[in-house]
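In: no sequence for this one, just the structure:
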């Protein structure tokens, strides 16, 4: 059996693991999982956080700064969740390595999984360019990381090409 090609954020695969206990359901992702071409992971749950949980944002730097101990992932009530996010990122990295993943499809805007955008740390719904902890760690280890938006755009272009 061929190893799965994709690691996908669990919340994109219909698993209710988002901070607010919600999930997204995408038929294309479900098909990949059924075909054993994808595995799922929620770095925040792997890091020991509960669901639902308070929203958290990177404060005081970038994902790389959090990994280096120079910034934190905080809740609006100033609870530092950095270690749980870091632990989850490393567990996700180990899962990707063990399964010889080629591409990680991660949830945009998340302090764990954001690929291009994350919230700015002020809890004001403002987004800035940047990556989440898991996305940054996977990229540092040579994995291709894309957002679900990029993944769906790719699928749409591919299906249009075959029409």
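Out: Thanks, I have it. Given the structure is predicted, the values throughout are model-derived calculations rather than measurements. Residues are numbered from 1 along each chain as shown.
In: When you work out contacts or count neighbours from here on, use the C-alpha atoms and nothing else.
Out: OK.
In: Tell me who's in contact with the residue nearest in space to the middle of the chain.
Out: Central residue of the chain (CA atoms, centre = their mean): residue 113, 2.4 Å from the mean position. Contact partners of residue 113, counting by CA atoms under 8 Å, 6 or more residues apart in numbering, are 9, 43, 106, 107, 131, 132, 133, 134, 135.
In: Inside helices: which ones of the residues you listed?
Out: Using DSSP state H, the members of those that fall in helices are 43, 133, 134, 135.
In: The last one touches residue 115, doesn't it?
Out: Read that as residue 135. Yes. Between residue 135 and residue 115 a contact is recorded at 5.9 Å, counting by CA atoms under 8 Å.
In: Can you pick out the residue with more neighbours from those two?
Out: More crowded of residue 135 and residue 115, by other CA atoms under 10 Å: residue 135, with 31 against 28.
In: so who does that one touch?
Out: Contacts for residue 135 (CA under 8 Å, 6+ apart) come out as 106, 112, 113, 114, 115, 145.
In: Try it again at 6 Å.
Out: By CA atoms under 6 Å, 6 or more residues apart in numbering, the residues touching residue 135 are 113, 115.
In: Alongside the first one, take a look at this:
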């Protein structure tokens, strides 16, 4: 069976980001995978009941793994602690990936939920630092390989190798 990929809904053109915008990532390869039924399009924040639009939120005190351990928080720009909502979002993303047999995830970098390589530093200044968001961290901890729009070529190489191995 071909591996499925959990994909951030905003990358597929859905206006689900905090500011009610999308972050479309146009790719012939993603389009091919979509038509082959290999993409599971999901927005963790909407699944957890967060609204669109919503206040921007950032990880404070650590990355996604730290938040999963209770050592960091996710705060909105007004200071409201929304950590429980974002932790629920992470667990719902994991459940969706597992229920659909996703071996990989393609997520939006810098998000407090989906960020893979970077996140905002918690000061709402637009400064990015290394670290994953809560869903990306949880997926990785459960063996799902997580990629972002910049690392799509690496994902495509893995998928091609799997297809060649299956033949």
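Out: The structure has been received and is ready for your questions. Everything numeric in this text was worked out from a predicted model, so none of it was measured.
In: After superposition, what is the TM-score?
Out: Remark: TM-score between the superposed chains equals 0.89 [TM-score structural alignment, normalised by the length of structure 1]; 157 aligned residues with a CA RMSD of 2.0 Å.
In: if we can go back for a sec, filter the ones in helices among the contacts of residue 113 of structure 1 to the buried ones?
Out: With burial judged by 16 or more other CA atoms under 10 Å, the buried subset of these is 43, 133, 134, 135.
In: For structure 1, which segments count as helices?
Out: Applying DSSP H to structure 1 gives helices spanning 27-34, 43-46, 63-67, 82-98, 133-140, 148-161.
In: nearest to residue 56 of structure 1, of these?
Out: Among those, helix 82-98 comes nearest to residue 56 of structure 1, with 9.5 Å by CA to CA.
In: Going by neighbour count, list what's buried in that closest one.
Out: Buried residues in helix 82-98 of structure 1 (16+ other CA under 10 Å): 82-93, 95-96.
In: Stretch 35-43 of structure 1 too?
Out: For stretch 35-43 of structure 1, the neighbour count (16+ other CA under 10 Å) marks 37, 38, 39, 40, 41, 42, 43 as buried.
In: Stretch 148-166 of structure 2 too?
Out: Within stretch 148-166 of structure 2, the residues that count as buried by 16+ other CA under 10 Å are 148, 149, 152, 155, 159.
In: which residues sit against it?
Out: Contacts of stretch 148-166 of structure 2 (CA under 6 Å, 6+ apart): 106, 107, 108, 109.
In: how many neighbours does the nearest residue to residue 63 of structure 2 once chain neighbours are set aside have?
Out: Spatial nearest neighbour of residue 63 of structure 2, chain neighbours left out: residue 131 (5.3 Å); criterion: CA to CA, 6 or more residues apart in numbering. Neighbourhood size, residue 131 of structure 2 [other CA under 10 Å]: 24.
In: ok, now which ones touch residue 131 of structure 2?
Out: Residue 131 of structure 2 is in contact with 63, 117, 118, 119, counting by CA under 6 Å, 6+ apart.
In: between those, which is nearest residue 17 of structure 2?
Out: Using CA to CA, these come closest to residue 17 of structure 2 at residue 119, 15.0 Å.
In: wait, isn't that closest one in contact with residue 128?
Out: Yes. Assessed by CA atoms under 6 Å, residue 119 of structure 2 is found in contact with residue 128 at 5.4 Å.
In: So which of those two has more stuff around it?
Out: Between residue 119 of structure 2 and residue 128, residue 119 has the larger neighbour count (other CA under 10 Å), namely 26 against 15.
In: and the aligned partner of that one in structure 1, how far is that from residue 135 of structure 1?
Out: If you follow residue 119 of structure 2 across to structure 1 using TM-score structural alignment, you land on residue 118. Using CA to CA, to the nearest Å, residue 118 of structure 1 is found at 11 Å from residue 135 of structure 1.
In: Could you do residue 87 of structure 1 as well?
Out: 13 Å.
In: of all the ones in helices among the contacts of residue 113 of structure 1, which comes closest to residue 16 of structure 1?
Out: Nearest to residue 16 of structure 1, judged by CA to CA, of those is residue 43 at 13.3 Å.
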